[in-house]
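Participant: Sequence and predicted structure are below.
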Amino acid sequence: MTVEVIRAAGLAGIAHGFLGRRGGVSTGVVAGLNVGSGSEDNPAAVAQNVRLACAAVLPGAAMARVYQVHSEVAVVAEEWAMDERPRADALVTDRPGLLLGIVTADCAPVLLADREAGVIGAAHAGWRGALDGVTDAAIVAMEGLGARRERIVAAVGPCIGQASYEVDEGFRERFLAADPSNARFFRALPTPHFDLEAYVLARLQAAGIGAIEGVGLDTYADEQRFFSYRRATHLGQGDYGRQFSLIGLAP
């Protein structure tokens, strides 16, 4: 099966893609394009999936990844070895030929670009990182390389949808304490359900960037297309795959 690459209209002309599980070589509960080194998958299969993913977005490019920890930390990307990756959840670059990679399994991947400046970024926005401002940190880091926020376009990729994201009152109260207007991102069904994509889009809009979009795809609800940590937990599978979101500047 061919690697599926989901692209955002606002990032047209820039090598990028939100990838799911289609087109990889892994088997079992992580069948497909699993790129999660933290899974119990065969490391050789994970490495092959990483190669397939990169080739589908920017063939021949080098890869930069971070050790994701649900933080608001953004760094300038380098070709770190896997065991030397900094603990961060966003990375930026102005270097052609370097793919930025973010791994998710329900959290929101965010890809950003200022075409004129030749600066790109990628962020991993779980609820904690999103609330703490990881997308704001990514934008500031891009500005440090010469980007201007009014020129930045951003896209939020597949993540857990509101209908699938049941939370408790303590979770909801965290967001209301930060800003009472965050109540609009919760719906009672009858327990609270959180709209992660809408929240991340709102944070990007509040940052004053040029354009934003969301792909509107629910990782939990589509088992054939996406990995999902929450779905795997609910099914008692014991392991789960991770999917890539990638962006790079062509050499």
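Facilitator: Received the coordinates, thanks.

Participant: Please count neighbours and contacts with C-alpha atoms only from this point.
Facilitator: Will do.

Participant: State the distance from residue 108 to residue 24.
Facilitator: Distance from residue 108 to residue 24, counting by Cα to Cα, to the nearest Å: 21 Å.

Participant: The two - which one has more neighbours?
Facilitator: Between residue 108 and residue 24, counted using other Cα atoms under 10 Å, residue 108 has the larger neighbour count: 29 against 25.

Participant: Help me confirm that the more buried one comes into contact with residue 155.
Facilitator: No: between residue 108 and residue 155 there is no contact under Cα atoms under 8 Å: 10.0 Å.

Participant: Okay, buried residues for the longest helix anywhere in the chain please.
Facilitator: The helix spanning the most residues in the chain, taking DSSP state H as the definition, is helix 43-57. Residues of helix 43-57 classed as buried by neighbour count (16 or more other Cα atoms under 10 Å): 45, 46, 47, 48, 49, 50, 51, 52, 53, 54, 56, 57.

Participant: Give me the nearest residue to residue 78, chain neighbours excluded.
Facilitator: Leaving aside its chain neighbours, residue 78 sits nearest to residue 64 (5.9 Å; criterion: Cα to Cα, 6 or more residues apart in numbering).

Participant: Helix or strand: which one has that neighbour?
Facilitator: strand 62-65 (DSSP states H and E).

Participant: Just give me how far stretch 49-57 sits from the chain centre.
Facilitator: The chain centre lies 16 Å from the centre of stretch 49-57; the measure is Cα atoms, centre = their mean, to the nearest Å.

Participant: and the comparison structure, right after this:
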Amino acid sequence: MSNQINHKWQWQTWEGNSYLTCNLLSNWKHGFFTKQFYPRTPEDLSLILQPNTVAYRVKQVHGNLVLTSQEIANTIQEGNSSKSFPDGDAVISNFQQQSVWVASADCTPLLIGDIVTGQVCAIHAGWRGTAQNIVSKAIARFLDFGSKKKNLRVAIGPAIAGSVYQVDQSVAIEVGQTIIPGATDKTDSEILAELKQLPKTPIFDDELPGKVRLDVPRVNQIQLELLNINPEYIAIAPFCTYQQSERLFSYRRTGEKKVQWSGIISK
């Protein structure tokens, strides 16, 4: 069953539980799963999307390392009897019928697919990973595998909204300088001022001194556009993890270390 939200996003149901899909990724089995599926693992969720697929994930560390499914498999096979996962924050497929996964609560999950090669990637982009240009690193790996930017489709899943995400100004500057030309030669005040002047600004005033509100999904969107990804091929989910407690976990809201998973299967 599908429940249309707008022309790009739909709610799907499985055994009465909801997960989100994006029509930009209609070529692939995928889903941004809600807290209703907790504590199912990617291995379980892959079976919901498509049987007979192998799930790949990493131990997320808020960095910018993008690993292939083969690199993950090699790491686990090298004497890792406990099947501990390698550090990383994005997974890109090597072959067909591989599902790649990331977990999030307030951080930004992104799913990317190449409509020609069928290759896919799942990205965990918190503010730290965003400040380290993890999306750029993921796009670079697509290009290394022969992708063309015009063939990439990007869905940015539910995350904490900029209107409620209070951060220190220093955090906003660290993240924001990735989308300000010549930021290394500019003062903090100049960077903040330029961020506020951007169309659909990712930064908002806060009532507390030294604080601002930061829209991390929007920063990732701008980063993609600066990489010459067509804006028509980028979609941001209209849902906030902090504000929509009935469907989504939020660490900022509850302090609980619970996550929802987002995954996509290569073709």
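Facilitator: Structure received. None of these values were measured; they are calculated from a predicted model.

Participant: Any idea what the TM-score is?
Facilitator: Remark: TM-score between the superposed chains equals 0.82 [TM-score structural alignment, normalised by the length of the first structure]; 223 aligned residues with a Cα RMSD of 1.9 Å.

Participant: now, which of the buried residues of helix 43-57 of the first structure sits nearest residue 81 of the first structure?
Facilitator: residue 47 (13.4 Å; Cα to Cα).

Participant: Would you check how far apart that closest one and residue 60 of the first structure are?
Facilitator: According to Cα to Cα, residue 47 of the first structure and residue 60 of the first structure sit 15 Å apart.

Participant: And for residue 69 of the first structure?
Facilitator: From residue 69 of the first structure to residue 60 of the first structure the distance is 28 Å (Cα to Cα).

Participant: just residue 147 of the first structure next, same as before
Facilitator: 25 Å.

Participant: the more surrounded of these two?
Facilitator: Higher neighbour count among residue 147 of the first structure and residue 60: residue 147, with 22 against 14, using other Cα under 10 Å.

Participant: dump the residue contacts of that one.
Facilitator: Going by Cα atoms under 8 Å, 6 or more residues apart in numbering, residue 147 of the first structure touches 114, 116, 117, 118, 119.

Participant: what two of the residues you listed have the greatest distance between them?
Facilitator: Farthest pair in the contacts of residue 147 of the first structure, by Cα to Cα: 116 and 119, 8.0 Å.

Participant: Show me where the stretch 151-267 of the second structure has its strands.
Facilitator: With DSSP state E, counting those that start in this stretch as the criterion, the stretch 151-267 of the second structure has strands at 152-156, 166-168, 203-205, 211-214, 234-236, 260-265.

Participant: Next, format the ones you listed as CSV and append distance to residue 90 of the second structure.
Facilitator: Formatted as CSV, the strands of the stretch 151-267 of the second structure follow (distance: least, Cα to Cα, whole Å):
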stretch, distance to residue 90 of the second structure
strand 152-156, 14
strand 166-168, 24
strand 203-205, 25
strand 211-214, 22
strand 234-236, 18
strand 260-265, 11
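
Participant: Quick check: which of these is nearest to residue 91 of the second structure?
Facilitator: strand 260-265 (9.8 Å).

Participant: tell me, the closest one lands on which residues of the first structure?
Facilitator: Mapped onto the first structure using TM-score structural alignment, strand 260-265 of the second structure spans residues 243-248.

Participant: which residues are contacting that stretch?
Facilitator: Contacts for stretch 243-248 of the first structure (Cα under 8 Å, 6+ apart): 14-21, 33-36, 53-54, 57-58, 96-105, 109-111, 120-122, 157, 226-227.

Participant: Give me the subset of those residues lying in helices.
Facilitator: 53, 54, 57.

Participant: wait, which of the residues you listed is closest to residue 164 of the first structure?
Facilitator: Closest to residue 164 of the first structure, out of all of these and judged by Cα to Cα, is residue 53, at 26.9 Å.

Participant: measure the closest one to residue 207 of the first structure for me?
Facilitator: Distance of residue 53 of the first structure to residue 207 of the first structure, computed by Cα to Cα: 30 Å.

Participant: quick one: contacts of stretch 40-53 of the second structure?
Facilitator: 14, 29-31, 54-57, 97-99, 101, 261, 263, 265.

Participant: Please repeat the previous calculation with a cut-off of 10 Å.
Facilitator: 14, 28-31, 33, 37, 54-57, 96-103, 260-266 (Cα atoms under 10 Å, 6 or more residues apart in numbering).
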